[in-house]
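Trainee: Provided below for reference: sequence and predicted model.
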Amino acid sequence: MKQITIITASLLIGFVVGTYFGSTNTTPQGVVLTSGPKFEEQEEILDSFVSACLEGSAEACANLYTKDTVYMIPETPILEGRQAVLGSYKEFFEGRDYKVLEMSEPATEVVHFGDWAAIRGTGKEITESKDGQRTTKTYKWMILSEKQDDGSWKMKWDIFNFDNPLK
């Protein structure tokens, strides 16, 4: 009987100590958002990116990425670092021989967790060649963004692919 009392007391003490000193973190992790201020913070990155692309500014595009970014684009080996991303955008914009009439990259959802956010969405670009032929490209993308010390957000990882093969 004495043994049962000791075991019961030990379990009770363990439960009380575990409950009292256990994790008190009540902040949910990985909150899925489709609107609101934290969603809009991520939309700001996308809006800045679309503007920079429409302007053909490699520097403005690259400045939206962290210094140690990872950029994964179709038919290209992984690019690491902001300087590699800058070089890629410079090459892309210098070789662009068409006019971009319209571009959009709306976010579908944001998974926010503290100083990090995963964003996914779709994209659409309507272009016009020198001979007047219009083309519409659609794609999907995913970004991991990181909050910077100054409160801004930058892209840490960026990957996209086209819905249909480019011709």
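Mentor: That came through fine. Numbers count the residues shown, from 1 in each chain.

Trainee: for the rest of this, base every contact and every neighbour count on C-alpha atoms.
Mentor: Will do.

Trainee: got the buried residues for the helix or strand harbouring residue 101?
Mentor: Take DSSP states H and E as the rule and residue 101 turns out to sit in strand 98-104. Applying a neighbour-count criterion of 16 or more other CA atoms under 10 Å, one finds 100, 103-104 buried in strand 98-104.

Trainee: and that strand, how far out from the chain middle?
Mentor: Relative to its chain's centre, strand 98-104 lies at 22 Å (CA atoms, centre = their mean, to the nearest Å).

Trainee: following it, which helix or strand comes up?
Mentor: strand 107-113.

Trainee: that next one packs against which elements?
Mentor: Secondary-structure packing of strand 107-113 (3 or more CA pairs under 8 Å, 6 or more residues apart in numbering; DSSP states H and E): strand 31-33, helix 37-55, strand 116-129.

Trainee: so which of those is nearest residue 89?
Mentor: helix 37-55 (9.0 Å; CA to CA).

Trainee: report all helices and strands that that closest one contacts.
Mentor: Counting contacts by 3+ CA pairs under 8 Å, 6+ apart, helix 37-55 packs against helix 58-62, strand 98-104, strand 107-113, strand 153-162.

Trainee: redo that, cut-off 10 Å
Mentor: strand 31-33, helix 58-62, helix 82-95, strand 98-104, strand 107-113, strand 116-129, strand 134-147, strand 153-162 (3 or more CA pairs under 10 Å, 6 or more residues apart in numbering; DSSP states H and E).

Trainee: so which bits of the third one are buried?
Mentor: Meaning helix 82-95. So helix 82-95, judged by 16+ other CA under 10 Å, has buried residues 82-86, 88-90.

Trainee: got another one to weigh against that:
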Amino acid sequence: MIVKHCLLVVAVTTLCLGSAQAQSVKQAIEAANAEFVKAYNSKDAAGVASKYADDAAAFPPDMARVDGRQNIQKLWQGAIDMGISELALTTLEVQECRDLAYESGTFSLKAPGKDSKLVDTAGKYVVVWKKGPDGGWKLYRDIWNFDPRM
């Protein structure tokens, strides 16, 4: 009976620690996303790009794959120059596996419409995050697409 009780305590403790670790990863990713959004909304493409790993790749909608932090910076600078603004990200799910984590979520932003007026736009994304040598998380693979306009 004592052995069963000890095993139950170990199992519950392990589950709780795993949950706490997952929660801390989610918190770290949400904090990184807040910095990403702050940089983007401040029109700081270099600050946005700094959130990506050196060997990152972005998969923007209706465009070719973009490899490397420097090219990703150019991608985001182009979006800023187009007038895309008021970016907001909402993390829905985070799962961690060793030095990688994936996140899925939604985004909203304002984009110039046909008459150059800003139009509310929304979509969803999936990001694979990579843990760096310093323990911080960087975007490694980033893909998103837009929801249909109503």
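Mentor: Arrived safely. Given the structure is predicted, the values throughout are model-derived calculations rather than measurements.

Trainee: thinking again about what came up before, can you add distance to residue 7 of structure 1 and give the helices and strands packed on helix 37-55 of structure 1 back as a markdown table?
Mentor: Supplementary listing: the helices and strands packed on helix 37-55 of structure 1 in a markdown table, determined by distance: least, CA to CA, whole Å:
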| stretch | distance to residue 7 of structure 1 |
| --- | --- |
| strand 31-33 | 41 |
| helix 58-62 | 63 |
| helix 82-95 | 60 |
| strand 98-104 | 65 |
| strand 107-113 | 41 |
| strand 116-129 | 45 |
| strand 134-147 | 49 |
| strand 153-162 | 52 |
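
Trainee: relative to residue 49 of structure 1, which of these is closest?
Mentor: Counting by CA to CA, residue 49 of structure 1 lies closest to helix 58-62 out of those; the figure is 5.8 Å.

Trainee: which bit of structure 2 covers that closest one?
Mentor: Across structure 2, the stretch matching helix 58-62 of structure 1 (TM-score structural alignment) is residues 45-49.

Trainee: show residues contacting that stretch.
Mentor: In this structure, residues lying in contact with stretch 45-49 of structure 2 by CA atoms under 10 Å, 6 or more residues apart in numbering are 33, 35-42, 56, 68-80, 138-139.

Trainee: do that again at 6 Å, thanks
Mentor: Residues lying outside stretch 45-49 of structure 2 but in contact with it, judged by CA atoms under 6 Å, 6 or more residues apart in numbering, are 36, 39-40, 69, 73, 76-77.

Trainee: give the contact list for the aligned partner of residue 74 of structure 1 in structure 2.
Mentor: Structural alignment places residue 74 of structure 1 opposite residue 61 in structure 2 (criterion: TM-score structural alignment). Applying CA under 6 Å, 6+ apart, we find residue 61 of structure 2 in contact with residue 145.

Trainee: ok so residue 61 of structure 2 is a strand residue?
Mentor: No - secondary structure assignment places residue 61 of structure 2 outside any strand; it is coil (DSSP: H, G, I helix; E, B strand; the rest coil).

Trainee: against residue 5 of structure 2, how distant is it?
Mentor: In this structure, residue 61 of structure 2 lies at 53 Å from residue 5 of structure 2, with CA to CA, to the nearest Å as the measure.

Trainee: then residue 62 of structure 2?
Mentor: Noted for residue 62 of structure 2: a distance of 57 Å to residue 5 of structure 2, by CA to CA.

Trainee: so these two - more neighbours on which side?
Mentor: For residue 62 of structure 2 versus residue 5, neighbours defined as other CA atoms under 10 Å are more numerous around residue 5 (10 against 7).

Trainee: now that one: which helix or strand?
Mentor: Residue 5 of structure 2 belongs to helix 2-41 when assigned by DSSP H and E.

Trainee: got the buried residues for that helix?
Mentor: Of the residues in helix 2-41 of structure 2, those with enough neighbours to count as buried (16+ other CA under 10 Å) are 22, 25-26, 29-30, 32-33, 35-41.
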